[in-house]
Each structure stands twice: as C-alpha cells, then as structure tokens.
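Asker: Sequence first, predicted model second:
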Amino acid sequence: MKAVVCEAWGLPDTLKVKELQDLEPAPGQVVIDVQAAGVNFPDVLIVQGKYQFKPELPFVPGSEVAGIIRSVAADVTTFKAGDKVIAFVPTGGFGQQLLAPLQALIPMPPGMDFETAAAITLTYGTSYHAIVNRAKLENSENMLILGAAGGVGLAAIEIGKALGARIIACASSDEKLEVCRQHGADVLINYSKEDLREAVKAATGGKGPDVIYDPVGGEYTEPAFRSIAWGGRHLVVGFANGDIPKMPLNLTLLKGASLMGVFWGEFTKRDPKGNAANMRQLLQWLHEGKIKPHISGRYRLEEAPQALNDMASRRVTGKIVVLPQSDC
C-alpha cells in the first residue's frame, strides 16, 4: 500500500509518498481501506513537531478517515470486512490502509458519502464540545466567531444556528464571508477592512457577544475579548495565526468574563461516553440537514503535502480531503 510518510520534523514539502507493507490487525483492531481522509490544522503542526504530542518517527500523518473495513482481528465481533466506518486516530490517515482500534470506530450512517464522513469528527466534534459542553451557548445569545470560514469556524456557525443563537462571523475576505453567509451567519465582519471592536459594537447594540469562538489567536483575540458582554465566555480553541496572544488578565475581572480552554482530543480520552453522545447528536443533525461539511478541495495522496501547505497558508475554506485510492 502507499502512504505519506514523515521521516523527520519539517515543513509539508519534506513528506514522502512511499510503498509500505499491507497492514495486519492485532487483537482488538481492524484494517480500513481509506477512501477519504480529512485534513486539519493540527496535521500541519504534527509534521513539524509543534503539536501537543509528538509521534515516534517515522509515521504516517492524518487522523480523520472514512473507509471500508478490509480485515478484522479474530477477536473482533462488532465489525466485519466490508463495513463502512468513520475513524479518528492519532496518526495513520494519509495512507491507503489504516490500522484502527475498535474504540476509534463509528459506523457510517446509510447514505453518507466518504468525503462527508471524513470531514465531521474533528471540526464538528471540536466545535460541539466547545459550544455545548464548555460555553453552554443558549438560544438567542450572540456568538462571535473568529476565522469563521475555516473548518471549525463553519462548523461553529452551523452548530450555533442549530441551537438558536445569533451568529456574527468574522473573516479576512468578502469571499470567505460569503461562504459563512451561505452556512447561516447573521452578521458578517471583514476584519481586514473594518475595525473589529467598532463592528462588533454595532452588531450587538453595544452589548457585546455572549460567546467568542476563537480558533485563530494572534492580533484579534484581545480586541474581541475587550468587546465581550458582561459574563461572556471566550473559547480558546487554537492558534491558526501562529501567534499565542498574551492578554491582560484584568480584562476578565472588568468584564466578569471567562477564558475557557477547548482541547477536544483530551476530552475524547477523558470522557469517551460524552464524546459518543456528542457524535450521535451531530450525526442526527447531519441527517436532518442542520449541518453539512463544506468541502472546498480534494487531493490525491501524492498531493497531500500541497493540501497541508494550503491549510498552513489559510487558503482553505471549510474542509479539504485527501483521497488515497484516487488517481484523479
């Protein structure tokens, strides 16, 4: 089988596509023929050795996949060869085959396509955990989303609308904001053209947003928090900007507001039952048409480094996927 291999920490261009031995399942495992793999910002960091954990070199990057079970270990009775599944794993996704433990598997709902299935676990799982479990967003509250056209941003828009909130989407271009509007955003702010604080003040009648969803960090975090409503909740989701902001903590006192960390990967380990319940709700909303991943790019396995470069340079709206079995 072919796979993208990271042999040394570095930029995506250093990754190599190599021919590897076919995989065999150990007890409690299955082998999946990967049909689609989601590309996420953590993948960019992992290959550079800059993420929260460092896999042992060499490794195959990619964590979010959908495919068809190729084989199962002798002790596996809940899945069989031919079953269509979704899997979220630490590494291994950017290959034609993936070894996955049973606890990483979710049966694919009937009628779902592989690209959609590979685009729902991390971005929607992160956003649901942030908005529902952490911020406890309520009906009719205002939620401000920074970097709203990215994968987690669009997921946050749809989840917020499903909960009855009013969504203020912020992005760096009118083209990206149009995608946000199509996914349900009520107010659009182009922070490359507008003063963020003034625009937020106008959008909320001076009250400020009840919840801020921040996967970006950098220069917009502090002005967004300075605009937050009394008792508001600022969700620290990530730092796609590359800069971890240093915010004056007296602002939390003055606003009676909370900074709330969001680490979905750790949540899935500490509360697997809670994460499973979240995924059931997301799949139900997907069935009802309340959420739908926006897939803006598809890449062959050999193009995976380019996919990661596009993600790193913030040229991506919504989700992009690698198709390991595809030649087109």
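Answerer: Here it is on my side, so go on.
Asker: C-alpha from now on. contacts and neighbour counts both.
Answerer: Fine.
Asker: my read: Ala36 touches Ser326, true?
Answerer: No. In this structure Ala36 lies outside contact range of Ser326 using CA atoms under 8 Å: 9.3 Å.
Asker: quick one: which of these two has more around it?
Answerer: Remark: of Ala36 and Ser326, Ala36 carries more neighbours, 33 against 14, as counted by other CA atoms under 10 Å.
Asker: Would you agree the more buried one falls within a strand?
Answerer: Yes. Ala36 forms part of a strand when assessed by DSSP: H, G, I helix; E, B strand; the rest coil.
Asker: this is the comparison structure:
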Amino acid sequence: MRTARHPTTPEAPVKAWRVHTNGEPRDVMRLEDVPDPGPAPGEALIRVLAANVNFPDALLCRGQYQVRPPMPFTPGVETCAEILALGEGAEGTVGARVLAQPALPAGGFAERAVVDARTLLPAPESLDDAEAAALHVGYQTGWFGLHRRARIQSGETLLVHAAAGGVGSAAVQLGKAAGATVIGVVGGVDKAREAHENGCDVVIDRRAEDVIAAVKDATGGHGADVVYDPVGGDAYTQSTKCVAFEGRIVVVGFASGRIPSAALNHALVKNYTILGLHWGLYNTKDPAAVRACHDELTKLAAQGAIRPLVSERLPLTAAADAVQRVADGTTTGRLVVLPAQEGPR
C-alpha cells in the first residue's frame, strides 16, 4: 500500500449539494461551490465517480432520519469513487477505485469528499461505477437481513415488498441466489414488469390484487417463510396475515411513512418471528462482518448472481430531483448521480 499527502496548494472550489433547512429535497437542496476538501490524518480524499440515491437521503432533507447532521450538510451516503490523495497515516492506493461512504455532514452528492480511509472497500471489477455505487447499502442490508437475521434456507419462499425498488430489487436477487422462491409485491404494471425481469418467480400488483390471498394461493396455503419489508404500514399488516408457520418478518424500514405497531399476541398465536434490522450498527458493532459480506457480494457479482438494477444515470445537477422522486416512490431500481462523467464507466 502506498500513501500520498494532499497537496498544500489550494485548488478551485468544487460543486456540492447542500441542505440549509429541512423540507422536501427538491425545495431545500442547493448546488453550491464549496472549498476543495483536504484529508486529515487517517482520511482519504476521493473523487466521486457515482453516488447512489437512497431513501434516507430524503429523510435527512426532511429532518426525519435517526441521525440529524448539523447544517448545512451534503446528503449522499453511498458512492463509488477514486482515491485522489491520502492523509498522514492513511493506507491505500492513490488512483484505486473504491466504495466509499462519506460521513455526514459532508456526504457524497459532490464532486469530491473526504472519508475515513479504514472504511474504504475495493469496488468490484465486474460492476461499472453506477452499479458499484448501488451495491453497498442495499445489498449489505439485504444480505444481513436474509442471512444473519432470517437465516433463509434454500427451498423456502421469500416475500419482498416494494420488489421493484432499489432495496427490494437487491433482496430479490439475493433471495434467488440463496435458492429461495421469490414473490414480489409492487404497485403498478410497469413495476410488475421490472420485478419479473429482475427474477421474481411470482409478482403481485397490490393495486390490482389482494396481496394476502395471492400469497396464499401462490404457496398452496403455506404462506411466506421469510418476509422482507422496507415499507411498513399496510405492507406489514399484510405480512402478518400471510406469513408461514415459524416464518420470519424482517423489518427493514418504513418507506410508507407509517410505522406499524406489532400485535405480539398475534405473533404468539401464529408462531412467527419479528426481526428488526439496523444494518448501520454492524459498522460499529461488527465491522469484520461487513467486510466479509462485501467479499461475498463481490463473488456473487462476479458470478452474475447479483447486479444492481440501475434504472437511470444522471448528472450532478439532477441530484435534488432524483432524491425527490425516490421520496415520492415513483422510481424503479436505482437512480445514480454521476458527478465525474455523463455516462457509464
């Protein structure tokens, strides 16, 4: 590993989206000139090649996320980047392509950022910049949810809510890679088509079908062994009514905006398990497990078993609109912002 110091000569300002007050992303995100960052000891200066849009970016803008960074802050928690320079004591290779999670308040919707060099992971060679940027959070969440929490087994049935979205599409691919039969729930004909193409064995359009009846019909009355729920609200209620005996419901998030209350008497009578998943805790509680998971995901990507579903690649100027569209639930797959280029790598 070779190291390099950041040049002491100041460079021109760089572009970054910043939030000065809470509200809807389209209203509060501003593209501004900011000083070119330099790495402190142990940090890496990165050039952002691609930044994936996540639902938490919208929650951060609204002030509804569990972490509230000081203002002004730059959203964007997941990037593929190139190492430009390294601070004193930081290990790495200048020029390497990496997965980086810039720490708030200086997130990844920017041309450059600084990150803790210890958190950098090699970008899989089998994925382009946009795909690599969309690999870390969604697929790590899916892998930990399905394998560490639900202990999914080959031959089981997996039910995925919002199966055409970024988080759901990752769970679909990971479920198929684990040997599960995957049922995807979506909202609309276009999203149903995306879910089918992404590998779902059965797709249920919640706008046109009774989800509970459709799951029972597809499983011969058995129900879903594992439910992956990033939606909450009505989706969670439906899950409790079509989960199998000894089934597991993995609670990933609440994209619906409504946090349901679990009826523990119902869990007792039907003999199912409710599992919470806060993937971010693994970064502090068990970072070795995160790196081991990355190795597994890299292998699966190389085998073609998983590939992030990138529906749009957008310029940096379109980031605020992209975050708003993800917040509104009108997108399929992943929207990825490309600060360093106009097209895929």
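Answerer: Here it is on my side, so go on. On a predicted model such as this, the values are computed, not experimentally measured, just so you know.
Asker: Just give the TM-score of the two.
Answerer: Laid over one another, the chains give 0.97 as their TM-score (TM-score structural alignment, normalised by the length of the first structure), with 327 aligned residues with a CA RMSD of 1.2 Å.
Asker: in a helix, that's where Leu56 of the first structure is, yeah?
Answerer: Just to correct that, residue 56 of the first structure is Glu rather than Leu. No. Counting by three-state DSSP, Glu56 of the first structure falls outside a helix, being coil.
Asker: what's the matching residue for it over in the second structure?
Answerer: Here Glu56 of the first structure is matched to Pro70 in the second structure, going by TM-score structural alignment.
Asker: ok, its match - how many residues close by?
Answerer: The number of residues packed near Pro70 of the second structure is 12, by other CA under 10 Å.
Asker: Repeat that for Ser192 of the first structure.
Answerer: Residues near Ser192 of the first structure, counting by other CA under 10 Å, number 12.
Asker: Contact partners for it?
Answerer: 171-173 (CA atoms under 8 Å, 6 or more residues apart in numbering).
Asker: counterpart of it in the second structure?
Answerer: Per TM-score structural alignment, Ser192 of the first structure is aligned with Arg207.
Asker: Val186 of the second structure versus that match, what's the distance?
Answerer: From Arg207 of the second structure across to Val186 of the second structure, the span is 8 Å (CA to CA, to the nearest Å).
Asker: ditto for His161 of the second structure
Answerer: If you measure His161 of the second structure against Val186 of the second structure using CA to CA, the figure is 7 Å.
Asker: what's the answer for Trp143 of the second structure, then?
Answerer: Distance, Trp143 of the second structure to Val186 of the second structure, by CA to CA: 21 Å.
Asker: Over to Thr273 of the second structure?
Answerer: Thr273 of the second structure is 24 Å from Val186 of the second structure, where distance means CA to CA.
Asker: got it, and Gln140 of the second structure?
Answerer: Using CA to CA, we find Gln140 of the second structure at a distance of 22 Å from Val186 of the second structure.
Asker: Neighbour count for these two, which is higher?
Answerer: Higher neighbour count among Gln140 of the second structure and Val186: Val186, with 26 against 22, using other CA under 10 Å.
Asker: which residue lines up with the more buried one in the first structure?
Answerer: In the first structure, the residue paired with Val186 of the second structure according to TM-score structural alignment is Ala171.
Asker: Quick one: the strands in the stretch 51-200 of the first structure, in order.
Answerer: Using DSSP state E, counting those that start in this stretch, the strands of the stretch 51-200 of the first structure run over residues 64-72, 84-88, 97-101, 105-107, 142-145, 166-171, 187-190.
Asker: so where is the second one in the second structure?
Answerer: Which is strand 84-88 of the first structure. Going by TM-score structural alignment: strand 84-88 of the first structure matches residues 97-101.
Asker: Return the residue of the second structure aligned against Arg223 of the first structure.
Answerer: Slight slip there: residue 223 of the first structure is Pro, not Arg. Match for Pro223 of the first structure (TM-score structural alignment): Gln238.
Asker: Which secondary structure state does its match sit in?
Answerer: Secondary structure, three-state DSSP: Gln238 of the second structure is helix.
Asker: give the contact list for it.
Answerer: 211-212.
Asker: Tell me which residues touch the residue most central in space within the second structure, please.
Answerer: Centroid-nearest residue in the second structure: Gly138, 2.9 Å away (criterion: CA atoms, centre = their mean). Going by CA under 8 Å, 6+ apart, Gly138 of the second structure touches 166-167, 170.
Asker: mean deviation of the lengthiest helix in the second structure from the first structure?
Answerer: With secondary structure taken from DSSP state H, the second structure has its longest helix at helix 287-303. Once the two are superposed, helix 287-303 of the second structure sits an average of 0.6 Å from its aligned residues in the first structure (mean CA distance after the TM-score superposition for the first structure).
Asker: what's that helix aligned against in the first structure?
Answerer: Aligned by TM-score structural alignment, helix 287-303 of the second structure corresponds to residues 272-288 of the first structure.
Asker: Leu282 of the first structure and Tyr124 of the first structure, how far apart?
Answerer: Taking CA to CA, one finds Leu282 of the first structure at 7 Å from Tyr124 of the first structure.
Asker: neighbour count winner among the two?
Answerer: For Leu282 of the first structure and Tyr124, the more surrounded residue by other CA under 10 Å is Tyr124, and the numbers stand at 26 against 21.
Asker: Check the contact between the more buried one and Ala156; I expect there is one.
Answerer: Yes. Using CA under 8 Å, Tyr124 of the first structure is in contact with Ala156, at 7.4 Å.
Asker: What segments of the stretch 201-328 of the first structure are strands?
Answerer: Along the stretch 201-328 of the first structure, counting by DSSP E, counting those that start in this stretch, strands occupy 211-214, 233-236, 258-261, 295-300, 319-323.
Asker: List the residues that contact the residue mapped onto Gly28 of the first structure from the second structure.
Answerer: Alignment note (TM-score structural alignment): Gly28 of the first structure maps to Gly42 of the second structure. Going by CA under 8 Å, 6+ apart, Gly42 of the second structure touches 86-91, 116-118.
Asker: Those residues, buried ones only, as a ChimeraX selection?
Answerer: Only the buried entries of those go into this ChimeraX selection, using 16 or more other CA atoms under 10 Å:
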select :86,87,88,90,91,116,117
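Asker: Pick the one among the contacts of Gly42 of the second structure closest to Ala305 of the second structure.
Answerer: Using CA to CA, Arg118 comes nearest to Ala305 of the second structure of the contacts of Gly42 of the second structure, at 27.9 Å.
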